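# I'd like to go over a predicted model; first the sequence, then the structure.
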Amino acid sequence: MTRIAIIGAGLSGLTTAFALEQRARAADLDIDIVVLEKKDRLGGKIWSIKDEGFLCEWGPNGFLDSKPWTLELCDQLGIRERLLRSDDNARKRYIFSEGVLHRLPENGPMFLKSKLISWPGKLRLSGEMFIAPKRDGEDETLADFGRRRLGAEALDKLIAPMVSGIFAGDPETMSLKSCFPRIQQLEEEHGGLIKAMIKLAKQKKKEIREGKQVASAAGPGGVLTSFHDGIQELTDSTATKVRGEIRKAAGIERILRKNGGFELRFEGGGTLDAEIVISAAPAHALAEMTQGLDDDLTELVNEIPYAPMNVICFGYEREKIVHSLDGFGYLIPRKEGCSTLGTLWDSSIFPNRAPEGKVLLRSMMGGATNPGAIELSDAEVRARTLADLNATMGISAEPDFVRIFRHPQAIPQYVVGHAKRLAALDEKLQSLPGLYLTGNAFYGIGLNDCVHASQQVAERVMQALAARG
């Protein structure tokens, strides 16, 4: 029987274990899976905390239903019927600019009426279809792409806030190819974004006439989806379906070669031998574990930076908030000089996030452009968050409920050169048969991406086992 050790019991590690067991049963293959988690709880950065009637998400608050992988996982777990789509009003998203919350335009007429972008900025944006495409295949930063195709104002007010909202990243360093590969593909294939949208819209209409099911022509889209009691239900449900052993408080200090397989040395003493090791740990943790195994591998994974983040949950009596809270929330361009990156109106997005008559707001502070925020005291974080809520929404009342969650290494940053680094990692792993990597440090930070990557690594492991005979 082949022993497979999976390091990390977040969504990636748990999904990998579940996918491997399903495939092994289908192939009538005996495997012994052991999932090793450093902390004393499962779920990684997924953690739905119920406190005083408020439901606070420590990390991500859901996934988009535009990709199939998490939905398929929910089917396999038997929890599809428990999924909760976000409120329709949560489609409304805002940008705070020049002292005003502007709703993000969703179509041409809304774009023309919006005061978020000036008329010179709108003209520059609409001129995108006349900009020559870049087809050399070379990577570029999101900022360079934005300035080149859409103009400086669109970069500052649209692209940069989006990058901070998704990645907590800096557009001046983030990779277009790795963060938004579809956008690079649209430019290469169609010559520009507007040209691509026109062609895809025509294709969509044609397919609709032919009775085909089609996705949105405008991009990934999708509806934010979770559960009544929070997104932790996804990892909890996955963990209950894993038949192998799951050990908590089982941190790995080193991964070493032994007899054609591996020896895992635990923090505090003890070892575990395994023929196959799958790391679903963060890149910085993997770099520590692989010291002594392969210096090149350690250096490659250690080059993946992480952005810190404070997550601040404020609960209020609804009557203390003048704002309608009709929408998803807002992002703040860096030039506005605020401390927070933006705020989600959590109790407007999903039910059961606040007690009756109360609301829950969740603000983000830090990221790659403000890493020092992680060092601020709780009192300073609270004061700066309240100042921003006053500036953006006119909230002057003190919150009735406050919880601050700190993530010193919150989100991996796909900086320019990330794709080349992944290629070098793939090549290096060829010389370390039996070692596999998954997790959000490599091929996508979203929950869908983690589930997909886990399924792919499970398939590669099964192929390797089949090749052994």
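Okay, I see it.
# for the rest of this, base every contact and every neighbour count on C-alpha atoms.
OK.
# and stretch 409-424, what's buried?
By neighbour count, with 16 or more other Cα atoms under 10 Å as the criterion, the buried positions of stretch 409-424 are 409-419, 421-422.
# looking at the residues you listed, which are in strands?
In strands, judged by DSSP state E, the following of those are found: Q409, A410, I411, P412.
# residues in contact with the first one?
Taking Cα atoms under 8 Å, 6 or more residues apart in numbering as the definition of contact, the neighbours of Q409 are Y306, A307, P308, M309.
# can you say which helix or strand has the second one in it?
Spelled out, it's A307. Assigning secondary structure by DSSP states H and E places A307 in strand 306-317.
# and the closest residue to C179 other than its chain neighbours, how far from E303?
Residue nearest to C179 in three dimensions, not counting chain neighbours: Y414, with 6.4 Å by Cα to Cα, 6 or more residues apart in numbering. In this structure, Y414 and E303 are 10 Å apart, going by Cα to Cα, to the nearest Å.
# cool, and I33?
As defined by Cα to Cα, I33 lies at a distance of 30 Å from E303.
# what about the two, which has more around it?
Neighbours were counted for I33 and for E303 using other Cα atoms under 10 Å; I33 has more, 23 against 15.
# report all helices and strands that the helix or strand encompassing D75 contacts.
With elements taken from DSSP H and E, the one containing D75 is helix 69-77. Contacts of helix 69-77 with other secondary structure elements, assessed using 3 or more Cα pairs under 8 Å, 6 or more residues apart in numbering; DSSP states H and E, are made with helix 232-241, helix 447-468.
# run the chain-centre distance for it.
Between the mean C-alpha location of helix 69-77 and the chain-wide mean there is a distance of 18 Å, by Cα atoms, centre = their mean, to the nearest Å.
# over to stretch 232-244?
Chain-centre distance of stretch 232-244: 20 Å, with Cα atoms, centre = their mean.
# so V402 is in contact with C313, correct?
Yes: between V402 and C313 a contact is recorded at 5.6 Å, counting by Cα atoms under 8 Å.
# about what we covered before: just want the angle from the helix holding D75 to helix 232-241.
For the pair helix 69-77 and helix 232-241, the angle between their directions (axes from the mean of the first three to the mean of the last three Cα atoms, to 10 degrees) equals 50 degrees.
# so what touches helix 69-77?
By Cα under 8 Å, 6+ apart, the list of residues contacting helix 69-77 reads F63, D65, R80, L234, S237, T238, K241, L447, N448, V451, H452.
# how about a cut-off of 6 Å?
Contact with helix 69-77 is made by R80, N448, H452, as judged by Cα atoms under 6 Å, 6 or more residues apart in numbering.
# presented hereafter is structure B, for comparison with structure A:
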Amino acid sequence: MLTMVVDSGLKDDLVLGDPNAPRFVLWDGKLRPVPSKPTDLPVFDLMSFGGKLRAGFGALGLRPPPPLEMLYAGVYAGDPSKLSMKAAFGKVWNLEQNGGSIIGGAFKAIQKRASSPKPPRDMRLPKPKGQTVGSFRKGLVMLPEAISARLGSKVKLSWKLTSIVQLENGRYNLTYETPEGLVSLQSQSVVMTVPSHVASNLLRPLSAAAADALSKFYYPPVAAVSISYPKAAIRTECLIDGELKGFGQLHPRSQGVETLGTIYSSSLFPNRAPPGRILLLNYIGGATNPGILSKTESQLVEAVDRDLRKILINGSAKDPLTLGVRVWPQAIPQFLIGHFDILDAAKSALSNGGFRGLFLGGNYVTGVALGRCVEGAYEVATEVTDFLSKYLYKQSQ
């Protein structure tokens, strides 16, 4: 991710959250901090003593750990009973597989790193002070805008792909609807990073099997609601040294609130709200609450405000200032049980059908986090480079 930041010319615009800022989970009507370091484990009150023992035994592989509903809700807006641990949280799954338990796997990973020479760090990259989150001075929109500026006229906006046809020479003819009318062009390779349901429709004339597989991924609706309150509206018990501090809060659905979670935007990054106010980014909806699609924007704001007044905001506070409401009817791909099997089926159908140079990418392939999407972009770029190198080599023979 930092490499992408530097390559895009945004190093000086990068802003990082405080790695020591707490994260909170709503449990039994109270916001409880999640342990951020080993010394927090004995004293944190998110779990009972018995729960801590079960979690510890689970980490050692001696018995199942407690449910991870808060993680599923926060990352995927998903239903924990249906998500695949292997697909959704692959790093944790790999630790358990490699070491017999999470702790055993962690020790093996540490040993492997210690015995393997570490590649030199790119000296251009910023050095965060710890594990944290990042954005840019004017928000995440700066990243795609910077990439577009660097690529110049190679980037086409408002071009909608309507069809892909494979020609006899193996190349692909792509037809687009553009502001200037229909435009067709040919390419030896195509990388599709659109949502899987969009890719399914485009690929059906080429491979019904690939299209059928891609149509099976589920995207629940999610709404992002940005609202602002006066600082004085925050409950006293939620303040740390007189300020709202932290990354934000997660709300398991079992706790009786509709909002999935809240990010403390103005606490994380500078200049996100004027003096005396706070900016909160809230998410509502998800796999267990598809009914948000029937709500108006004002009803979504009311739902979020109602939940926040149970947790963070004084009940007597004035109505919040609404800064933005965005609803995605199909938002985050769910990494359900069998996810990798479906993805492999789609890729195999394209490969077996002779569609060389046609690559699937995007968050349903790599993972939903922005960092994984960036990693996946570098990975698929390497695949395309290798493919084109082999193609050009054959052409030269």
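Yes, it's here. What you are looking at is a predicted structure, and each value in this text was computed from that prediction instead of being measured.
# tm score of chain vs chain?
Their TM-score after superposition, calculated using TM-score structural alignment, normalised by the length of structure 2, is reported as 0.85; 369 aligned residues with a Cα RMSD of 2.5 Å.
# quick one: the buried residues of stretch 409-424 of structure 1 as CSV, columns for distance to Q76 of structure 1 too.
Below are these laid out as CSV (distance: Cα to Cα, whole Å):
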residue, distance to Q76 of structure 1
Q409, 32
A410, 29
I411, 28
P412, 29
Q413, 31
Y414, 31
V415, 35
V416, 37
G417, 36
H418, 33
A419, 32
R421, 33
L422, 30
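# quick one: stretch 177-195 of structure 1 aligns where in structure 2?
Residues 86-104 of structure 2 are where stretch 177-195 of structure 1 lands when matched by TM-score structural alignment.
# how far off centre is the matching stretch?
What separates the centre of stretch 86-104 of structure 2 from the centre of its chain is 20 Å, taken as Cα atoms, centre = their mean.
# flag every buried residue along it.
Of the residues in stretch 86-104 of structure 2, those buried by neighbour count under the rule 16+ other Cα under 10 Å are 86-89, 92-96, 99, 101-104.
# contacts only, for V416 of structure 1.
Under the criterion of Cα under 6 Å, 6+ apart, the contact partners of V416 of structure 1 comprise M174, S175.
# that one matches what in structure 2?
Taking TM-score structural alignment, V416 of structure 1 has I337 as its aligned residue in structure 2.
# name the nearest residue to the equivalent of L308 of structure 2 over in structure 1, sequence neighbours excluded.
If you follow L308 of structure 2 across to structure 1 using TM-score structural alignment, you land on L389. Closest residue to L389 of structure 1 in three dimensions, ignoring its sequence neighbours and counting by Cα to Cα, 6+ apart: I395, at 5.6 Å.
# tell me how many other residues crowd that neighbour.
Around I395 of structure 1 sit 17 other residues, with neighbours defined as other Cα under 10 Å.
# wait, a strand at it?
No: with DSSP: H, G, I helix; E, B strand; the rest coil as the criterion, I395 of structure 1 is located in coil rather than a strand.
# still on that earlier bit, look up how far A369 of structure 2 lies from the match of V416 of structure 1.
From I337 of structure 2 over to A369 of structure 2 the distance is 19 Å, taken as Cα to Cα.
# one more: L244 of structure 2?
According to Cα to Cα, L244 of structure 2 stands 25 Å off from A369 of structure 2.
# which one's more surrounded, the two?
L244 (20 against 12).
# what's near enough to touch the more buried one?
Contacts for L244 of structure 2 (Cα under 6 Å, 6+ apart) come out as none.
# do that again at 7 Å, thanks
With contacts defined as Cα atoms under 7 Å, 6 or more residues apart in numbering, L244 of structure 2 is in contact with C238, S267.
# got it, and the one 4 residues further on?
For G248 of structure 2, the contacting residues are R23, F24, T262, I263, Y264, taking Cα under 7 Å, 6+ apart as the criterion.
# I figured the second one hits K245, correct?
So the one you mean is F24 of structure 2. No: contact between F24 of structure 2 and K245 fails when scored by Cα atoms under 7 Å: they sit 10.4 Å apart.
# show me what T162 of structure 2 lines up with in structure 1.
Under the pairing rule here (TM-score structural alignment), the equivalent of T162 of structure 2 within structure 1 is E253.
# sorry, wrong one. I was asking about P144 of structure 2.
Pairing criterion TM-score structural alignment: the partner of P144 of structure 2 within structure 1 is identified as T235.
# kindly report the same for G362 of structure 2.
G362 of structure 2 is assigned G439 in structure 1 as its aligned equivalent, the criterion being TM-score structural alignment.
# name the nearest residue to its match, sequence neighbours excluded.
Distance criterion Cα to Cα, 6+ apart; nearest residue to G439 of structure 1, sequence neighbours excluded, is A280 at 4.9 Å.
# which residue is the nearest non-sequential neighbour of K11 of structure 2?
Residue nearest to K11 of structure 2 in three dimensions, not counting chain neighbours: V5, with 5.8 Å by Cα to Cα, 6+ apart.
# let me fix that, I meant to ask about T322 of structure 2.
Going by Cα to Cα, 6+ apart, T322 of structure 2 has I227 as its nearest residue, at 4.6 Å.
# structure 1: which residue goes with the one you found?
In structure 1, I227 of structure 2 lines up with F314, judged by TM-score structural alignment.
# could you report the neighbour count for its match?
Counted with other Cα under 10 Å, the burial measure for F314 of structure 1 works out to 22 neighbours.
# pull the contacting residues for it.
Each residue near F314 of structure 1 by Cα under 7 Å, 6+ apart is listed here: L360, L361, R362, P399, F401, V402, R403.
# export the residues you listed to JSON lines and tack on secondary structure, distance to L293 of structure 1 and neighbour count?
Conversion of the contacts of F314 of structure 1 to JSON lines gives the following (DSSP: H, G, I helix; E, B strand; the rest coil; distance: Cα to Cα, whole Å; neighbours: other Cα atoms under 10 Å):
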{"residue": "L360", "secondary structure": "strand", "distance to L293 of structure 1": "47", "neighbour count": "25"}
{"residue": "L361", "secondary structure": "strand", "distance to L293 of structure 1": "45", "neighbour count": "23"}
{"residue": "R362", "secondary structure": "strand", "distance to L293 of structure 1": "41", "neighbour count": "23"}
{"residue": "P399", "secondary structure": "coil", "distance to L293 of structure 1": "50", "neighbour count": "17"}
{"residue": "F401", "secondary structure": "strand", "distance to L293 of structure 1": "47", "neighbour count": "15"}
{"residue": "V402", "secondary structure": "strand", "distance to L293 of structure 1": "44", "neighbour count": "15"}
{"residue": "R403", "secondary structure": "strand", "distance to L293 of structure 1": "41", "neighbour count": "15"}
